[in-house]
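Colleague: Give me a 3D structure for the following:
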Amino acid sequence: MEKLGIAITGSGSAVPETSMDNQALSELVETSDEWISTRTGIRQRRLALPTESLTTLATAASSQAIAAAGIKPTDLDLILLATSTPDDLFGTACRIQAQLGATKAVAFDLTAACSGFVFGLVTAAQYIRTGVYQNVLLIGADILSRWVDWQDRRTCVLFGDGAGAVVLQANDSDRLLGFALKSDGTQNHYLNLNYQASPQELIPGTQITQGTFQPITMNGKEVYRFAAQKVPEIIDKALFQANLSVDQIDWLLLHQANQRILDTVAQRLNIPEHKVISNLANYGNTSAASIPLALDEAVRQGKIKPNDIIATSGFGAGLTWGAAIFQWGR
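Modeller: This next block holds a predicted model:
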C-alpha cells in the first residue's frame, strides 16, 4: 500500500560565523541598541562573508536535515529551494543538489520571499500526497545582506543571513494537518527588491534595458499592519481545516520578522507567551530561512518533541502570506 501522508522527519540549519550587533550597526547609521531592540526585538544578525554563498549555507543546513531524517542524499527525489537571493538568477537548487551528491533528485528554486518556506512546505506536500515522490528536501535560505542599503536605517537594522532545511517523507499518517495560502499583489509596492535599468539602443530603432537589482525598500508601518491583521486570520483558517482549536497548539512558529508582530499575533490568537518560538534577537529577519532556522534550533534544544503540534505562518513581500499546521516527527 502506497504511503500518501507526509511527515517532517529531520531538520538542519546553518548561519554565517560573522555577527554584527546593534552597537556596531550604530557606527554605520544613526541608531542605537535601545532603539532597535525595543522596536524590533533584534540584538544582532549574521552576515555572510565573501567566501560564503547561498549554496554553502544551504548545503550545510541540508546535510544536517538529511542526517537527522536518517536517510542518504541519494534517497532524495526532490529538492525545493525557497529563496529570493540566489547565487545565480537561473537558480541555485541544482548547485546544492550537486554539492550534496543527491544524484536522483530533481531540483528547482521557488520564490515567495518571507513566505517561501510555508509555500514550499505545501508544494512539497502535494508531490508526496499524489504519490509522485517519497523523499523531499525543502530549504529556506537567504543572504539579504547582499541587497540591503546599509545607509537606510529603516531597513538595514532588520535583516540577516541564514539557511534552514527540513526533510519531508511519505508516511502512513498525514502529519500536515491543515494549511492556507494567500497573495495580494495590490499591496506589492510596500516591500520590494526591484530590478532597475536604463534603456540602451542596440542598433537604431531597437532598444533594450540593462541594469541590476536595487536595495530593499519597505514601508514598515504598512507591512506591520498587514501582518498583524492577516496572520491571525490565516492561522485560524488553517486550524479550521485541521479541525483543531487554538489551545491544542503546542508551539506558534512565525516568520521571525519583528518581536512586536510575534507578540501581537500571539495575543490576538490567545496563545500564551511560553508557546511562542522566537530567536530573532540573535539572527534578525532571515526571510525564507527564518522558520526552518527557528524550528531546527527548538528541536535541537529539546523544546519541540515528537508529536508536538506546530502552527507556523510566513508573511512578506508579494504580498504573500500562509499558514500550516503540522505535527513534528513521524
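Colleague: Every contact and neighbour count from this point should use C-alpha atoms.
Modeller: Fine.
Colleague: now the strands: where do they sit in the stretch 51-200 of the chain?
Modeller: In the stretch 51-200 of the chain, the strands defined using DSSP state E, counting those that start in this stretch lie at 78-82, 106-110, 135-143, 161-171, 176-183, 191-192, 195-203.
Colleague: of all those, which lies closest to residue 265?
Modeller: Evaluated over these, closeness to residue 265 peaks at strand 176-183, with 16.5 Å, by C-alpha to C-alpha.
Colleague: Any buried residues in that closest one, and which?
Modeller: Buried residues in strand 176-183, defined by neighbour count with 16 or more other C-alpha atoms under 10 Å: 176, 177, 178, 179, 180, 181, 183.
Colleague: cool, stretch 104-124 as well?
Modeller: 105, 107-122, 124.
Colleague: Now intersect the residues you listed with the helices, please.
Modeller: 116, 117, 118, 119, 120, 121, 122, 124 (DSSP state H).
Colleague: what would those residues look like in a markdown table with distance to residue 57?
Modeller: Putting those into a markdown table (distance: C-alpha to C-alpha, whole Å) gives the following:
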| residue | distance to residue 57 |
| --- | --- |
| 116 | 17 |
| 117 | 16 |
| 118 | 19 |
| 119 | 20 |
| 120 | 18 |
| 121 | 19 |
| 122 | 23 |
| 124 | 21 |
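Colleague: before we go on, could you also do this sequence so I can check it against the first one:
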Amino acid sequence: MPSNDNLRATGNQDKTANGNHRVLITGTGLYTPKNAISNEALVASFNAWVAADNAANSDAIARGELTARTESSAEFIVKASGIHSRYVLDADGILDPERMRPRLPVRDNDQSSVQCEMGVAAAHEALAAAGVKAEDLDLVIVACSNLERPYPAVAVELQAALSAGGYAFDMNVACSSATFGIETAANAIRSGSAKRVLMVNPEICSAHLNFRDRDSHFIFGDACTAVVLEAADVATRTDGFEVLGSRLVTRFSNAIRNNFGFLNRTAAREDGAVESADDKLFIQEGRRVFREVCPLVAELITTHLGDIDATGSDLDRMWLHQANRHMNDMIARRVLGRDPSEQEAPIILDRYANTSSAGSVIAFHLHHDDLAAGSLGVLCSFGAGYSAGSVLLKRCG
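Modeller: This next block holds a predicted model:
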C-alpha cells in the first residue's frame, strides 16, 4: 500500500512520523426516517398540481401571457438522476398537491429539536459500534446544510441529550459539511486537544426543497449520519479506518444557492412575497454544476492520492457524495481511468436520493464491512460553494 512519511506510523504506532496523533474512524451510525416516497407517488402529486395550476391560469396561457407547466414522470427522474425513491420525515404534506411541503410542527423550546432527535438516534449507533461512551467524548460537531435555528447550537443541545463531555459547535459547508467536519475533528485529535470526537450530519433536505419545481422536486431526501473519530492510543476497536489525510477546496459559485436567512424579513416587499420567493429554497443550474464540479472533484481526489504516492488504481473503494448517478460515474471514471464497478463506487441515492452531507457517509456506513485490512478508500463530498472534500481512509487490522 502506498504511504507517505508524514502519514505513515513509525516507532510509536499511535503517532505519525511528525509526532501527531493517528486518527481512526471507529464507528458510524445512520438514522433513516420511516416514510418513503417513490418516484411514482411524487410524480402523481406534482402532476396533479400542474393540472390544477394550468386550469387556474388557462386564460392567461391561451393569451400567451403564461407558459403552461409541464408534467413530470418517474422515467424522467431516473434518467436525470438515478433516483427511484427517498426517505422523508413527513410524506403526507409533501404529497398533498395543495401544500407540497412537509408538515413539521413547531416544537416547544423545552422539547428536543428535530435535528437533535435525529442526531441522538444516529449517534447511539455510532457510539455502540466504536465501543465509546458519550461521557468520554471531548467534542461534538453538528455539520449539515441547513440548521433549524441559529442558536443555541444544535450540537450543544445534542451534547446535552447524550450527556457527552467536552464542548460542541455547529458548522455548515453545504453538501461538503461531513468531510469538512471530519477534517475538523481529525485536526482536533492530531493536535491533542481531543481524544474522541462525534461528528453528526442531521439533514432535513425536504424542508428546503421546492416541490413545485420540475427540475429539482425529486432530488432530496432526509437522513442523519454520525461518525466517531478517536486517537489510536485510546481506541479499543482494532478494525476501524485510519484517516490518512484530507484535502478541501472551495470556489465561489452561484450555480447552487439557497437565499433563506434572517435578513429576509427585513427586505419584505409590500405583498410579503420575498419571504416565500423561489430563491429562498434550493435552486441550481444542473448542467453547469455537472460541467464545473466533476473535473474539480476528480482533480482533487487524484491530487490527494498523489500526496501518498498513490493513483486511482490503488483505490479499493470510493464513497462519493450521492447527488447524481451520472456525476458519480463521471468522477469515478476520471479517477480510476475506467468505468467503476458497483462495489468500487457504491450507489445509495437510488433509494435515499440526495441527502446532502449525509450521502457519502451513508455509502461508507453501508459499504465498508467487506474491505480487508490495508484497503484504501476515499470518502468524498462536493456541493454548493462550490465546496469539495476528500478524505483518504485505510482499513486497520
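Colleague: what do we get in structure 2 for residue 135 of structure 1?
Modeller: Mapped onto structure 2 by TM-score structural alignment, residue 135 of structure 1 lines up with residue 196.
Colleague: what residue is smack in the middle of structure 1?
Modeller: Nearest residue to the geometric centre of structure 1 (C-alpha atoms, centre = their mean): residue 288, 2.1 Å.
Colleague: List the contacts of the nearest residue to residue 109 of structure 1 once chain neighbours are set aside.
Modeller: Distance criterion C-alpha to C-alpha, 6 or more residues apart in numbering; nearest residue to residue 109 of structure 1, sequence neighbours excluded, is residue 81 at 4.6 Å. By C-alpha atoms under 8 Å, 6 or more residues apart in numbering, the contact set of residue 81 of structure 1 is 92, 93, 107, 108, 109, 110, 120, 138, 139, 140, 141.
Colleague: for residue 274 of structure 2, same thing?
Modeller: Residue 274 of structure 2 makes contact with 264, 267, 268, according to C-alpha under 8 Å, 6+ apart.
Colleague: what do we get in structure 2 for residue 169 of structure 1?
Modeller: So, by TM-score structural alignment, residue 169 of structure 1 is matched to residue 230.
Colleague: Residue 199 is in contact with its match, correct?
Modeller: No - taking contacts as C-alpha atoms under 8 Å, residue 230 of structure 2 lies outside contact range of residue 199: 11.2 Å.
Colleague: More neighbours: those two, which one.
Modeller: For the pair residue 230 of structure 2 and residue 199, the greater number of neighbours falls to residue 230 (32 against 28), based on other C-alpha atoms under 10 Å.
Colleague: Check the gap between that one and residue 211 of structure 2 for me.
Modeller: Remark: distance between residue 230 of structure 2 and residue 211 of structure 2 (C-alpha to C-alpha, to the nearest Å) = 40 Å.
Colleague: returning to that earlier point: which among the strands of the stretch 51-200 of structure 1 is found nearest to residue 236 of structure 1?
Modeller: strand 176-183 (9.3 Å).
Colleague: quick one: the closest one to structure 2 mean distance?
Modeller: Strand 176-183 of structure 1: mean distance to aligned residues in structure 2 after superposition is 1.6 Å, counting by mean C-alpha distance after the TM-score superposition for structure 1.
Colleague: follow-up on the earlier one: so who does the nearest residue to the match of residue 135 of structure 1 once chain neighbours are set aside touch?
Modeller: Spatially, and ignoring its direct neighbours in sequence, residue 196 of structure 2 is nearest to residue 230 (4.5 Å; C-alpha to C-alpha, 6+ apart). Residues near residue 230 of structure 2 by C-alpha under 8 Å, 6+ apart: 23, 24, 25, 26, 189, 195, 196, 197.
Colleague: My understanding was that residue 41 of structure 1 contacts residue 259; is that so?
Modeller: Yes - Residue 41 of structure 1 is within contact range of residue 259, at 5.0 Å (criterion: C-alpha under 8 Å).
Colleague: now the strands for the stretch 201-330 of structure 1?
Modeller: Secondary structure of the stretch 201-330 of structure 1 (DSSP E, counting those that start in this stretch): strands at 206-213, 217-218, 251-254, 309-316, 320-327.
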